[in-house]
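[1] coordinates only, no sequence provided:
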């Protein structure tokens, strides 16, 4: 009888630790999401930024696909 109570107690301890770690991980992810949710990655550059990509409208799709596969753009 004593071993059954010990087994139940140990199982309950492991369950409580698992739930606590899961909640800590969940709320940590929520906090990181809230921190970076309003982070604007695509704001226009400031200062002396220049455009480095020239989009040629005259290029056909075969040339663009060739560049894509060669360079991995």
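    That came through fine. Here the structure is a predicted model, which is why all the values come from computation and not from measurement.
[2] contacts, neighbours, all on C-alpha from now
    Noted.
[3] any idea which residue is closest to the centre of this protein?
    Nearest to the geometric centre of the chain sits residue 33, at 8.9 Å (Cα atoms, centre = their mean).
[4] how far does the host helix or strand of it sit from its chain's centre?
    Assigned by DSSP states H and E, residue 33 falls within helix 2-36. Relative to its parent chain, helix 2-36 has a centroid offset of 23 Å by Cα atoms, centre = their mean, to the nearest Å.
[5] what's next to the next helix or strand after it, contact-wise?
    Where DSSP H and E defines the elements, the next helix or strand beyond helix 2-36 is helix 61-71. Identification of contacts with helix 61-71 by Cα atoms under 8 Å, 6 or more residues apart in numbering yields residue 73.
[6] how much space separates residue 63 from residue 57?
    12 Å (Cα to Cα, to the nearest Å).
[7] before we go on, here's another structure to hold up against the first:
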């Protein structure tokens, strides 16, 4: 009788775990479907203001030029 009760509890925990896993999985699918067609690198529409201005790099040796590029652009 005790073995049967332990088995029933194990099945209950397994079913609870699988149910929560499926809810989480389909929740993630639902959230990601909203961002599927979102193109964040498209040019903005409306009254967008340009906030970045490209400047010509100063004549530096290549390693310092890469450092300047990294600091300016965050590459």
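    Structure's in. What do you need? Keep in mind it's a predicted model, so treat the numbers as computed, not measured.
[8] circling back: in the helix holding residue 33 of structure 1, which residues are buried?
    Within helix 2-36 of structure 1, no residue counts as buried by 16 or more other Cα atoms under 10 Å.
[9] the alignment partner in structure 2 of the residue nearest to the centre of structure 1: what's it in contact with?
    If you follow residue 33 of structure 1 across to structure 2 using TM-score structural alignment, you land on residue 32. By Cα under 8 Å, 6+ apart, residue 32 of structure 2 lies in contact with nothing.
[10] again, but for residue 73 of structure 1
    residue 67.
[11] cool, residue 57 of structure 2 as well?
    Applying Cα under 8 Å, 6+ apart, we find residue 57 of structure 2 in contact with 65, 68.
[12] residue 70 of structure 2 matches what in structure 1?
    Counting by TM-score structural alignment, the partner of residue 70 of structure 2 is residue 68.
[13] any idea how far residue 3 of structure 1 is from that match?
    66 Å.
[14] ditto for residue 28 of structure 1
    Taken as Cα to Cα, the span from residue 28 of structure 1 to residue 3 of structure 1 is 37 Å.
[15] please apply the same query to residue 40 of structure 1.
    58 Å.
[16] what about stretch 9-26 of structure 1, how far off from structure 2?
    Here the mean offset of stretch 9-26 of structure 1 against structure 2 after fitting is 0.5 Å, by mean Cα distance after the TM-score superposition for structure 1.
[17] ok, and what's touching that stretch?
    Residues contacting stretch 9-26 of structure 1 (Cα under 8 Å, 6+ apart): none.
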